[in-house]
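*Asks:* What follows is a predicted protein model with its sequence.
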Amino acid sequence: MEYEDCKLLVRMGVPRDRVHKAVIVSENLYHFDLFPKIGDKYHEFNEFLCYKIAEVEVDGEMILLVYHGVSGTAASPILRELLEMGVKIVIRCGKCGSYNPCLVNNGDIYICYAAIRDDTVSLAEIDAKYPAVADYDVIDCLVDTAEQLGFTTKMGINYSTDLFYRRVCIDDPRDKYTLNNIADTEDNETSTVFVLSSLYGAKAGAVLTVDGSPLFWGNGGYAFGEESVEKGIEKTMVIGLKAASVLVKRFCHN
């Protein structure tokens, strides 16, 4: 794919030479105001459809910031363009639901190293035999960065699905995953991010803030906007940006 074929990047006015080696991808548009506080030289490009892109300098490295809306379906077009243009580090910084609401608090942070592929986008890319796993170097760096910042994190496997609310039919796989401790968190994008990045040879990882439990979405279990969640998301963004800068220095200046 040539730059001129990247319809979203061109439409949003992101020049070819501003496609940096690392990108933070998120479904959280309303947290873009955090980025100027974390880094320097913050600059926003144009918005288009459900997408917004900005850039910021963190510890001497320029990082792209991408809002892509909710779902792997929304995330995949812009992520593919970025990977085609040479992005090598992809960190998903977003929110997730917890499958252990009795043990996990809203605002807690998970570093996810793998995802169960129950979304349609990653399955459209390649069959289910292909694993949705993070890159070890990214996970290692996220863990180290969180420890250096003094932030407590958990490690876990994520379940990615196209659905937000629980199914109304019987045999919802989430019941089995919860009862058998197969997965720790749930979201809509991580498996797509892991699979696409891996297919393009890029290093990917995910750091997510718990905003409730999907087991109770339908009756008040969604903690969107709670102070604890807001603080968790701010920590998540700091971890992701700091780690991205380290990874660029480590792997992209050869």
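*Replies:* Sure, I can see it.

*Asks:* Going by C-alpha atoms from here, please, whenever you check contacts or count neighbours.
*Replies:* Noted.

*Asks:* Number of residues surrounding Glu234?
*Replies:* 17 (other C-alpha atoms under 10 Å).

*Asks:* the helices in this protein, which residues?
*Replies:* 7-11, 35-38, 72-84, 120-125, 136-149, 173-179, 190-199, 227-251 (DSSP state H).

*Asks:* Can you spell out which helices and strands pack onto the last one?
*Replies:* In this structure, helix 227-251 packs against strand 22-26, strand 51-58, strand 61-67, strand 89-98, helix 136-149, strand 203-210, with contacts taken as 3 or more C-alpha pairs under 8 Å, 6 or more residues apart in numbering; DSSP states H and E.

*Asks:* try it again with 7 Å
*Replies:* strand 51-58, strand 89-98, helix 136-149, strand 203-210 (3 or more C-alpha pairs under 7 Å, 6 or more residues apart in numbering; DSSP states H and E).

*Asks:* ok so, going back, with Ile109 as the reference, name the closest of the helices of the chain.
*Replies:* Between Ile109 and the helices of the chain, the tightest spacing by C-alpha to C-alpha is seen for helix 227-251, at 6.6 Å.

*Asks:* before we go on, here's another structure to hold up against the first:
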Amino acid sequence: MEWLTDPFEVGFVARALWGGLLVSAICGLAGTWVVLRGMAFMSDAMAHGMLPGVAIASLLGGSLLLGAALSAVAMALGVTALSRAPRLSQDTGIGLLFVGMLSAGVIIVSHSQSFAVDLTGFLFGDVLAVRNIDLVVLAGALAVALVLTVACHRSFVALAFDRRKSMTLGLRPGLAQGLMSALLTLAIVASFHVVGTLLVFGLLIAPPAAMSLWANRIPTIMLGAAAIGGTATACGLLISWHFGTAAGATIAGFAVACFFVSVLATLVRDRFHSPITLLKGH
């Protein structure tokens, strides 16, 4: 048991665990809608599209969180504007903004003498450097995400499954889409400076996708996604501690591995379940 408990008795590892658990909960709420709505490409673009704001804030000595937020908002507004172009698909607009924002960020960061370190920190974060104030920020972001998710649940469900029906029911799909994007932005911005864009995207997509194979109810998917993300955090930190691997990348890799294990398990389940179902049908 010491092999499992000793690492978490160290202060910075314990804070990393709490930070990862909070990020997992936030990403469980936002990521469920990302998976159901098919917004994976947009979430990836927004996660990496924050680089210009972070780079400018870093060079000016300002708040990285504020820089990331402004850049993410600009990205979301750009996607919304381009999606209204009659001859331009949303995917095309997202792709163009993704490449443009990422290129601009790399160009800005390249003027810094610590280019490699800055870019690595942006992509992978430093989960082992989580501070108490970071935990407070993440707890506040989780509270806001929870309120937004509960308040907009009906509108989000209608938007995720049938936009036209959402409009018929008077649920204002345009506003719902904006609020859903705001929830996604909150999850990415609140978490990236702690764990990097790679881990945010991993926890945003893999756990909800894994859980959606086993659950039909949205609240169940959210809770299961948070649990899978929390498990990936704890196991990733243990592997990182004992084998000297990069903590953030190990957590993200474990989360993705959970998804593939879930896929294999569903294939086995369906293979053994189908004959039983057919027999019952007869």
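*Replies:* That came through, no problem. Remember, predicted model here, so these are calculated numbers, not experimental data.

*Asks:* quick one: TM-score?
*Replies:* TM-score for the superposed chains, counting by TM-score structural alignment, normalised by the length of structure 1: 0.31, backed by 121 aligned residues with a C-alpha RMSD of 5.6 Å.

*Asks:* Would you format the helices of structure 1 as JSON lines with distance to Ala114 of structure 1 included?
*Replies:* Formatted as JSON lines, the helices of structure 1 follow (distance: least, C-alpha to C-alpha, whole Å):
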{"stretch": "helix 7-11", "distance to Ala114 of structure 1": "28"}
{"stretch": "helix 35-38", "distance to Ala114 of structure 1": "27"}
{"stretch": "helix 72-84", "distance to Ala114 of structure 1": "15"}
{"stretch": "helix 120-125", "distance to Ala114 of structure 1": "13"}
{"stretch": "helix 136-149", "distance to Ala114 of structure 1": "10"}
{"stretch": "helix 173-179", "distance to Ala114 of structure 1": "14"}
{"stretch": "helix 190-199", "distance to Ala114 of structure 1": "8"}
{"stretch": "helix 227-251", "distance to Ala114 of structure 1": "17"}
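
*Asks:* Comparing the ones you listed, which comes out most buried?
*Replies:* For those, the largest average neighbour count (mean count of other C-alpha atoms under 10 Å) is found in helix 190-199, namely a mean of 25.

*Asks:* relative to strand 203-210, how tilted is it?
*Replies:* Angle of helix 190-199 of structure 1 versus strand 203-210, following axes from the mean of the first three to the mean of the last three C-alpha atoms, to 10 degrees, is 170 degrees.

*Asks:* what does helix 190-199 of structure 1 rub up against?
*Replies:* For helix 190-199 of structure 1, contacts defined as C-alpha atoms under 7 Å, 6 or more residues apart in numbering pick out 72, 76, 115-117, 121-122, 132-134, 160, 203-204.

*Asks:* Out of those residues, which comes closest to Lys37 of structure 1?
*Replies:* Ala204 (24.2 Å).

*Asks:* out of the helices of structure 1, nearest to Ile111 of structure 1?
*Replies:* helix 136-149 (7.2 Å).

*Asks:* Give me the helices and strands touching the closest one, please.
*Replies:* Secondary elements touching helix 136-149 of structure 1 (3+ C-alpha pairs under 7 Å, 6+ apart): strand 203-210, helix 227-251.

*Asks:* Quick check: the closest residue to Ser76 of structure 1 other than its chain neighbours vs Ala75 of structure 1, distance?
*Replies:* Nearest residue to Ser76 of structure 1 in three dimensions, chain neighbours excluded: Thr192, at 7.0 Å (C-alpha to C-alpha, 6 or more residues apart in numbering). Going from Thr192 of structure 1 to Ala75 of structure 1 by C-alpha to C-alpha, to the nearest Å gives 8 Å.

*Asks:* Quick check, Val54 of structure 2 in contact with Ala69.
*Replies:* No: checked against C-alpha atoms under 7 Å, the pair Val54 of structure 2 and Ala69 is beyond contact range at 8.8 Å.

*Asks:* So between the two, which is more surrounded?
*Replies:* Val54 (27 against 20).

*Asks:* OK, contacts around that one?
*Replies:* Val54 of structure 2 neighbours (C-alpha under 7 Å, 6+ apart): 64, 67-68.

*Asks:* Can you give me every residue that contacts Gly93 of structure 2?
*Replies:* Neighbour list for Gly93 of structure 2: 79, 82-83 [criterion: C-alpha under 7 Å, 6+ apart].
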